[in-house]
Every structure is written in structure tokens, then in C-alpha cells.
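Asks: Just the structure for this:
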Amino acid sequence: MSLSSILSAEAIENAVKDCQAPDSFCYKKFFRLCGLTSKTPQEVKDVFRLLDEDNSGYIEEAELKFFLQRFVPGARTLTEAETKSIVSAADYDSDGRIGAEEFQTMVLSCS
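Replies: Just a heads-up that it's a prediction; the model follows:
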């Protein structure tokens, strides 16, 4: 499974282009532009599994740095401020990482 099997390649490209400049990434806008907010809870969890590069069941800050590259190879890395903003928005249990349920709640609250 790949991200483009869940999301439109065109929508992914548009979402990544929208945040090319450092510190321009807004997770709410990104999730809407790439179409993730209109997906089913199961599809959102499928995307989470693709983003969880080390298959730990969590997305940690180190993985978030390369978040855009998981959507489009060669995309820029996220800044430290951008990664921290995603973690603070989604990390409901304050363990410093994002679990599948937390990711799903964050994404679906952006619609």
C-alpha cells in the first residue's frame, strides 16, 4: 500500500507545494489539501501506518521531520517548530509522540 493508493497524487502534490517555504507548514491546511480529512477513519489509520516508518506504533518527532518526504520524495524537511506544533496538537497523552488514535483524532478534527 502507498499513500497514492489512498490519496490522489495531484492532491498530495498540491498540498506539498503549498508549504514549500520553511515554517509555512500548517497541518490543518495540509490535511485538507491532500484530501486526508475526507477519508474514513480506517483510511486515516492506514496513512498513519505508512507514516510510522519504524513501525513502532507511534510517530515520533524524528519521523515528523521527514513527514513531507513520506508524501513526496525530495520534499523539504519540517523545521523543529513545525514538528513541535504537530506533536503538541496531537499528543493528547503528553508522551512526546503521536499514536494512531491521536493521529486519527487530529486529522478528522481538521475537516
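Asks: going forward, measure contacts and count neighbours with C-alpha atoms only.
Replies: OK.
Asks: And whichever strand or helix holds residue 29, what does it pack against?
Replies: Here residue 29, judged by DSSP states H and E, is contained in helix 27-33. Packed against helix 27-33, as judged by 3 or more C-alpha pairs under 8 Å, 6 or more residues apart in numbering; DSSP states H and E, are the following elements: helix 9-18.
Asks: what does the helix it packs on rub up against?
Replies: With contacts defined as C-alpha atoms under 8 Å, 6 or more residues apart in numbering, helix 9-18 is touched by 4, 25, 30, 31, 33, 34, 35, 68, 71, 72, 75.
Asks: Are any of those buried, and if so which?
Replies: 25, 30, 31, 33, 34, 35, 68, 71, 72, 75 (16 or more other C-alpha atoms under 10 Å).
Asks: and for comparison, fold this next one:
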Amino acid sequence: MTMTDLLKAEEIKNALEAFAAETFDHRKFFEMVGMRAMSAENVKKVFQVLDVDGSGFIEEEELKFVLKGFSQEGRDLTEAETKEFLKAADKDGDGKIGIDGEREKGENRR
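Replies: Modelled structure (predicted):
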């Protein structure tokens, strides 16, 4: 399964372009690609695409390449962006993101 099986290619392209040079904002990015309106089942499918090693978690090393999970044209996140994203989504402080952290979509976290 690929991202374009789950999300609209044009929305992915627009979101990637929006964050090509500026600081990555995961909440805004997920909104732009249409994830905020997705069912929990489809969010889980997106999570599984991003979980490259199939561990059930997105670890810091995978998170660095999260934009490439949406499209090969995506850039790598900087170390600071990666750490900020992990801090916002790692609900239990174990250094990785589980599906529950993705589903929350950062509405009450920073």
C-alpha cells in the first residue's frame, strides 16, 4: 500500500511544498494532507506505511524520513524538527510513537 492509495496525491504535493523550506509543523502537515478527516482505520493504515520496519512504532530514525513516506520528493526532517515531532507525539516518553500518538494528531500537545 502506498500513501496515494490513502491520500490525494495533490494534497500530499501541496503539503510537501509548503514545508520544503520552512520549519515542519506536523499538525498543519497532517491537516493539509487530509488526515484530520480520516477514519481511525485509515489513519492506522497511514501509520503502517510510515512504520518502515514494521515494529508497530515509529522510532526517531524513521521519523526523520517521515516526509519521504508520503512521497519520494519529501525532504528529510532536520534533527531539531525530528526531536520536536517526537516530543509532541511520544505520549509515554519511550522514545517512539505508537498508533495512539498518531491518532491524537497533536490537538492538545505541542
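Asks: re the thing from before, the helix holding residue 29 of structure 1 vs structure 2, average offset?
Replies: Comparison of helix 27-33 of structure 1 with structure 2 after fitting gives an average deviation of 0.6 Å (mean C-alpha distance after the TM-score superposition for structure 1).
Asks: any idea how far that helix is from the chain center?
Replies: Mean-position distance between helix 27-33 of structure 1 and its chain equals 9 Å (C-alpha atoms, centre = their mean, to the nearest Å).
Asks: Quick one: residues contacting the residue nearest in space to the middle of structure 2.
Replies: Ranked by distance to the mean C-alpha position of structure 2 (C-alpha atoms, centre = their mean), the top residue is residue 66 at 5.6 Å. With contacts defined as C-alpha under 8 Å, 6+ apart, residue 66 of structure 2 is in contact with 50, 76, 77.
Asks: Mark which of those residues are buried, thanks.
Replies: The buried subset of these - by 16+ other C-alpha under 10 Å - is 50, 77.
Asks: which of the contacts of residue 66 of structure 2 line up with contacts in structure 1?
Replies: Compared against structure 1 with both residues aligned by TM-score structural alignment, their matches' C-alpha atoms under 8 Å, the contacts of residue 66 of structure 2 retain 50, 76, 77.
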